[in-house]
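*Asks:* Predicted coordinates and the sequence they were generated for:
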Amino acid sequence: MAYISKTAIIILYDVGVKSIKIRLVLLAREIIVCNNKFLKD
């Protein structure tokens, strides 16, 4: 268990980075939608 292969670390890192980017994109879309609703009202 102590030994983790480099490929596993790279895969986990890549997946983590992608999930963070997706979350940021979704958050940005929500902020834009909320701003548009606020401006329309």
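*Replies:* Everything's here; your move.
*Asks:* Please make it C-alpha for all contacts and neighbour counts, starting now.
*Replies:* Will do.
*Asks:* give me the number of residues near Leu26?
*Replies:* 12 (other C-alpha atoms under 10 Å).
*Asks:* Which element, helix or strand, includes it?
*Replies:* Under the criterion of DSSP states H and E, Leu26 resides in helix 6-40.
*Asks:* this is the other structure I want to compare:
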Amino acid sequence: MVDDYQNIIDSGIQNYDVATSKANSNIQDVLTELGVARLLENNQR
């Protein structure tokens, strides 16, 4: 019984870690795109 709960908790933690990792990756992608857009904008001035 306790093992079942522990497995559920461990699974939840893994899912959270994966989601956090994906979110961080997406944030990095957006920041990179914003940086590139800003560079292009500055070059056109």
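*Replies:* Happy to help now that I have it. Keep in mind the model is a prediction, meaning the values are calculated, not measured.
*Asks:* Would you check the span in structure 2 matched by the helix holding Leu26 of structure 1?
*Replies:* Counting by TM-score structural alignment, helix 6-40 of structure 1 falls onto residues 2-36 of structure 2.
*Asks:* Distance check, the residue nearest the centre of structure 2 against Val30 of structure 2.
*Replies:* With distances taken as C-alpha atoms, centre = their mean, structure 2 has Ala23 as the residue nearest its mean C-alpha position (1.9 Å). As judged by C-alpha to C-alpha, to the nearest Å, Ala23 of structure 2 and Val30 of structure 2 stand 11 Å apart.
*Asks:* ok, now Asp10 of structure 2?
*Replies:* Distance, Asp10 of structure 2 to Val30 of structure 2, by C-alpha to C-alpha: 30 Å.
*Asks:* can you check Gln6 of structure 2 too?
*Replies:* Taken as C-alpha to C-alpha, the span from Gln6 of structure 2 to Val30 of structure 2 is 36 Å.
*Asks:* ditto for Leu39 of structure 2
*Replies:* Distance from Leu39 of structure 2 to Val30 of structure 2, by C-alpha to C-alpha: 14 Å.
*Asks:* Done for today, thanks.
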